[in-house]
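> Turn this into a structure:
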Amino acid sequence: MTDIPGHLPHRHPFLLVDRILAREPGVRVVAEKLVTAGATPLPGRPVVPDTLLLEMLAQTAGFLEADTLHGRAMFLAGIQDARFEAPVLPGDRLRLEVAPEGAFGGLMKVRGTVTCEGREICGASLMVKRP
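Predicted coordinates:
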């Protein structure tokens, strides 16, 4: 799947997924984000805010059911058990991986991790709203 803008409503500067590396619909999605200086919105502090790491995972989760959503998007609805292990800086190549943990009503719970060069940067359980 290469048409990321065709499956997510987000646009620059809030489109936070650059490439889908692996996708098993309903099972897992692995994506990539190349961090640039423009992704660090705090002047004089080139660190990606933790909240954007969670948004990257939520956007990646939008590809779990992309085939059945027909252009409609999933949105971040809640965050549980988020932990942050290290800062993310310009030049980092992030690996984003999400897998579903369950679904009820219009919500899906997913577990996501952000890694860089094999070390975990962030892990969280997220609730995403399904259309």
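
> contacts and neighbour counts: CA atoms only from here.
OK.

> can you tell me the distance between the two ends of stretch 102-109?
The separation between the terminal residues of stretch 102-109, taken as CA to CA, to the nearest Å, is 5 Å.

> what's the answer for stretch 63-75, then?
Stretch 63-75 has its terminal residues 12 Å apart, counting by CA to CA.

> Buried residues of it, list them for me.
By neighbour count, with 16 or more other CA atoms under 10 Å as the criterion, the buried positions of stretch 63-75 are 63-66, 73-75.

> which residues touch Val27?
Counting by CA atoms under 8 Å, 6 or more residues apart in numbering, Val27 touches 64, 99-100.

> Tell me how far it lies from Glu117.
Spatial separation of Val27 from Glu117 under the definition CA to CA is 23 Å.

> do Leu52 as well
19 Å.

> Over to Pro100?
Taken as CA to CA, the spacing of Pro100 relative to Glu117 amounts to 24 Å.

> Here is the second sequence; please produce its structure so I can put it next to the first one:
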Amino acid sequence: MKEHQINVRVRYSETDQMSVVYHGNYIPYFEMGRVEWLRNKGISYKSLEENGIALPIVYMTINYKKPARYDDLLTVITKFKSQTSVKIEFDCEIRNENDELLTTAQFILVFVDMNLGKPIAPPKYILEVLEN
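This next block holds a predicted model:
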């Protein structure tokens, strides 16, 4: 499965005075989607870090199409796009309860050896998961 979905309810603290989600709060929604995509594939982000591997974002674009509002139930859709020697790429979107497209995003992350601070190829077990 190359796609995974989670639901997130917009909390009051994530909005501005107009009850619209503050633009910076979309990034954690997308992060939750990526972490759960990995978990759904049997890869724990926590275990990656315990094994000395980090996955920092090196590139992201976000396109805000319509606002999300307080108490909306959002669907965060995370789609695996590609994996190269050290990078993994995701296309993501957020939809509301009416299935309206609110936001799209693209993320590129790099596998990094936490001890050396340098990019590395992902471990074999991750490559096997990504190929299926």
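
> Work out the TM-score between the chains.
Laid over one another, the chains give 0.66 as their TM-score (TM-score structural alignment, normalised by the length of the first structure), with 103 aligned residues with a CA RMSD of 2.1 Å.

> ok, Leu52 and Glu117 of the first structure, which is more surrounded?
The neighbour count for Leu52 of the first structure versus Glu117, taken as other CA atoms under 10 Å, is higher for Leu52 (14 against 10).

> what do we get in the second structure for that one?
Matched to the second structure by TM-score structural alignment, Leu52 of the first structure sits across from Asn25.

> can you pull the contacts of its match?
With contacts taken as CA under 8 Å, 6+ apart, Asn25 of the second structure has the following neighbours: Glu14.

> so it sits in a strand?
No - judged by DSSP: H, G, I helix; E, B strand; the rest coil, Asn25 of the second structure forms no part of a strand; its state is helix.

> Now name the helix or strand holding the residue nearest the centre of the second structure.
In the second structure, the C-alpha nearest the mean C-alpha coordinate belongs to Arg34, at 3.1 Å (CA atoms, centre = their mean). Applying DSSP states H and E as the criterion places Arg34 of the second structure in helix 26-40.

> Tell me which other helices or strands that helix touches.
strand 3-9, helix 45-50, strand 73-83 (3 or more CA pairs under 8 Å, 6 or more residues apart in numbering; DSSP states H and E).

> which residues are in contact with it?
Judged by CA under 8 Å, 6+ apart, the contacts made with helix 26-40 of the second structure from elsewhere in the structure are 3-6, 8, 44-45, 76-78, 92.

> Just the buried ones from these?
Neighbour counting over the contacts of helix 26-40 of the second structure (16+ other CA under 10 Å) leaves 4-6, 8, 45, 76-78, 92 as the buried ones.

> With distance to Asn63 of the second structure as extra columns, can I get those residues in CSV?
Putting these into CSV (distance: CA to CA, whole Å) gives the following:
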residue, distance to Asn63 of the second structure
His4, 20
Gln5, 19
Ile6, 19
Val8, 19
Tyr45, 26
Val76, 14
Ile77, 14
Thr78, 15
Cys92, 10
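
> Can you tell me which of the residues you listed is nearest Val20 of the second structure?
Sorting those by distance to Val20 of the second structure puts Val8 at the head of the list, at 14.8 Å, by CA to CA.
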